[in-house]
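Engineer: this is a predicted model, with the sequence first.
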Amino acid sequence: MMNEESLQVIMGLIMHSGDAKSHAMEAIQSAKASDFSMADEKLEAAKESLVKAHQSQTEMLTKEAQGESTEITLLTVHSQDHLMTGIAFTDLAKEIVDLYKVIDKK
């Protein structure tokens, strides 16, 4: 069974990764409405959420490197999936916002 500390780290990873994806989606919606200032703010918020998610992941990796292995459960895999989705979605949102900016100038 997973200990409470590991569960907290994994839930932090899921939460912050999900926040990043939500902020990225809001950035796209803002850009679509030509509110580029808000879109940039949302992309920055997504970036900050990803930093927090990475901190959770780094905590897990550090413990692993110190010999304290993390029990691999579906929840652990799910947390990594959330992180990768958050990263990919944020990267794509940046590109989409940039495209809306180009379209708006024409």
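Structural biologist: Everything's here; your move.

Engineer: hey, let's count contacts and neighbours off CA atoms from now on
Structural biologist: Fine.

Engineer: so which strand or helix has the most centrally placed residue in the chain?
Structural biologist: Most central in the chain under Cα atoms, centre = their mean is residue 17, positioned 3.2 Å from the mean C-alpha point. In this structure, residue 17 is located in helix 4-32 according to DSSP states H and E.

Engineer: picking up where we left off before, contact partners for the residue nearest to the centre of the chain?
Structural biologist: When contacts are counted by Cα atoms under 8 Å, 6 or more residues apart in numbering, residue 17 is found next to 49-50, 53, 82-83, 85-87.

Engineer: try it against this one:
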Amino acid sequence: MNTEKIAFDIISLAGDAKAELQAALKLAHQGKFTEAQAQIDKATPQLQKAHELQTQELLTREANGEKLSFNVLISHAQDYLMTTYILKDMVIEIIQLYSIIKK
């Protein structure tokens, strides 16, 4: 798989996960915690798949000596994936706070 395809796949998966996480936050704001958790559960495999692509298709190949083309698209994909992981952590924390506040 070429690096551009990998980058687009990572961006797409992370983008889908980000949308699920944003939906989870909105649901939690409304006090719908079960539905919010379901949205987080939808985001998790998308992030895992993006991470697998990053690890197997980029990091492992390069560690094995393959020279991969590095470009802004790959940089963007890496950045988008990492910020979405951070968003997931923050959404989980914010939802826990909402659950305390809304008791």
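Structural biologist: Yep, that arrived. Remember, it's a predicted structure, so these values are computed and weren't measured experimentally.

Engineer: please state their TM-score.
Structural biologist: Once superposed, the chains reach a TM-score of 0.92 (TM-score structural alignment, normalised by the length of structure 2), with 102 aligned residues with a Cα RMSD of 1.2 Å.

Engineer: helices of structure 2, residue ranges please.
Structural biologist: Along structure 2, the segments classed as helices by DSSP state H run 3-29, 33-52, 60-63, 72-101.

Engineer: tell me, the second one lands on which residues of structure 1?
Structural biologist: Spelled out, it's helix 33-52 of structure 2. Counting by TM-score structural alignment, helix 33-52 of structure 2 falls onto residues 36-55 of structure 1.

Engineer: check the mean deviation of the matching stretch from structure 2.
Structural biologist: Superposed on structure 2, stretch 36-55 of structure 1 shows a mean distance to its aligned partners of 0.9 Å (mean Cα distance after the TM-score superposition for structure 1).

Engineer: measure how far that stretch is from the centre of its chain, please.
Structural biologist: 8 Å (Cα atoms, centre = their mean, to the nearest Å).

Engineer: equivalent analysis for stretch 92-103 of structure 2, please.
Structural biologist: Stretch 92-103 of structure 2 sits 21 Å away from the centroid of its parent chain (Cα atoms, centre = their mean).

Engineer: same question, stretch 78-96 of structure 1
Structural biologist: Centroid displacement of stretch 78-96 of structure 1 relative to its chain, using Cα atoms, centre = their mean, is 6 Å.

Engineer: ditto for stretch 53-67 of structure 1
Structural biologist: Taking Cα atoms, centre = their mean, one finds the center of stretch 53-67 of structure 1 at 16 Å from the center of the full chain.

Engineer: next, the buried residues of the helix holding residue 17 of structure 1.
Structural biologist: Neighbour counts using 16 or more other Cα atoms under 10 Å place 6, 9-32 of helix 4-32 of structure 1 among the buried residues.

Engineer: who's in contact with stretch 28-46 of structure 2?
Structural biologist: In this structure, residues lying in contact with stretch 28-46 of structure 2 by Cα under 8 Å, 6+ apart are 13-14, 16-18, 20-21, 23-27, 88, 95, 98-99, 102.
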